[in-house]
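In: Sequence isn't available, so here's the structure alone:
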């Protein structure tokens, strides 16, 4: 069956959440938003393209930082309202220069930082 992006369920702003996962470790790296056009750009280029809500523009991951996400696999969840992009990550995924954006855990009611920024 051919993939039809129009079957995805975008929110009222025309966005769908996309979770990036490292292909080697399986670690969740980040979550960002995509528009239908970002989905198409990602699938056609192999470079993960998100929609920046703050800049109101496309954002090709790593375009300015060099921390590129090469698309390995593109998955749609069962409700068709969330995406999983399995990526080959170059450098840290988080804008804080950490491997993952999910570096803060809550344990026993306290926040614990799990990783430091990369040098």
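Out: Okay, I see it. Nothing here was measured: the structure is a model prediction, and the numbers come from that model.
In: C-alpha from now on. contacts and neighbour counts both.
Out: Noted.
In: Residue 69 - how many residues pack around it?
Out: Per other Cα atoms under 10 Å, the neighbour tally for residue 69 reads 26.
In: Let me see the contact set for it.
Out: Residue 69 sits next to 47-48, 61-62, 87-90 when contact means Cα atoms under 8 Å, 6 or more residues apart in numbering.
In: Give me the buried subset of the residues you listed.
Out: Those of the contacts of residue 69 that meet the buried threshold are 47-48, 61-62, 87-89, by 16 or more other Cα atoms under 10 Å.
In: want to compare, so here's the second one:
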């Protein structure tokens, strides 16, 4: 077994947290309401965001548009208290099980996923 195969085996089957960051140093993260299971938002996390989330118990992300770390709700107060962090099979995506303190979306919708695509390709609110 090569070193690469061994690392893959450890990442996919082991008990060690080994996030597989993309070329920009990010992993995809989704926030899910711990009680309802509703998908609230999608964002990205770098190593610093993961560390701050684990330290504080509140969701932190890396803003690609701002190029910096930010805590969800830092200006609105609509923080996401992290109940549990789940890691996907190859550790390139995280699911944050959270308790939201208000709307998750900056538009004030409960979730960022408040529209669906119709068969015609237009968007409608749900």
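Out: Right, received. Where do you want to start? Everything numeric in this text was worked out from a predicted model, so none of it was measured.
In: in structure 2, which residue is closest to the centre?
Out: residue 29 (2.1 Å; Cα atoms, centre = their mean).
In: The closest residue to it other than its chain neighbours and residue 115 of structure 2, how far apart?
Out: Nearest residue to residue 29 of structure 2 in three dimensions, chain neighbours excluded: residue 94, at 4.6 Å (Cα to Cα, 6 or more residues apart in numbering). Distance of residue 94 of structure 2 to residue 115 of structure 2, computed by Cα to Cα, to the nearest Å: 23 Å.
In: and those two? which has more neighbours close in?
Out: Shown here are residue 94 of structure 2 and residue 115; by other Cα under 10 Å, residue 94 has more neighbours (22 against 12).
In: Next, count neighbours for the equivalent of residue 95 of structure 1 over in structure 2.
Out: Superposed on structure 2 with TM-score structural alignment, residue 95 of structure 1 falls opposite residue 106. Around residue 106 of structure 2 there are 13 other residues, counting by other Cα under 10 Å.
In: what do you get for residue 37 of structure 2?
Out: By other Cα under 10 Å, 11 other residues sit near residue 37 of structure 2.
In: Repeat that for residue 60 of structure 1.
Out: Using other Cα under 10 Å: residue 60 of structure 1 sits among 18 other residues.
In: and the spatially closest residue to it that is not a sequence neighbour, what is it in contact with?
Out: The shortest distance from residue 60 of structure 1 to any residue other than its chain neighbours is 4.3 Å, reached at residue 49 (Cα to Cα, 6+ apart). Applying Cα under 8 Å, 6+ apart, we find residue 49 of structure 1 in contact with 34, 38-39, 41-42, 58-61.
In: Shared with structure 2, which of those?
Out: Counting by both residues aligned by TM-score structural alignment, their matches' Cα atoms under 8 Å, structure 2 reproduces these contacts from the contacts of residue 49 of structure 1: 34, 38-39, 41-42, 58-61.
In: Could you identify the most distant pair in those?
Out: 39 and 61 (13.1 Å; Cα to Cα).
In: Give the intersection of the neighbour lists for those two.
Out: Common neighbours of residue 39 of structure 1 and residue 61 (Cα under 8 Å, 6+ apart) are 49-50.
In: what's the counterpart of residue 94 of structure 2 in structure 1?
Out: Residue 94 of structure 2 maps onto residue 83 in structure 1, by TM-score structural alignment.
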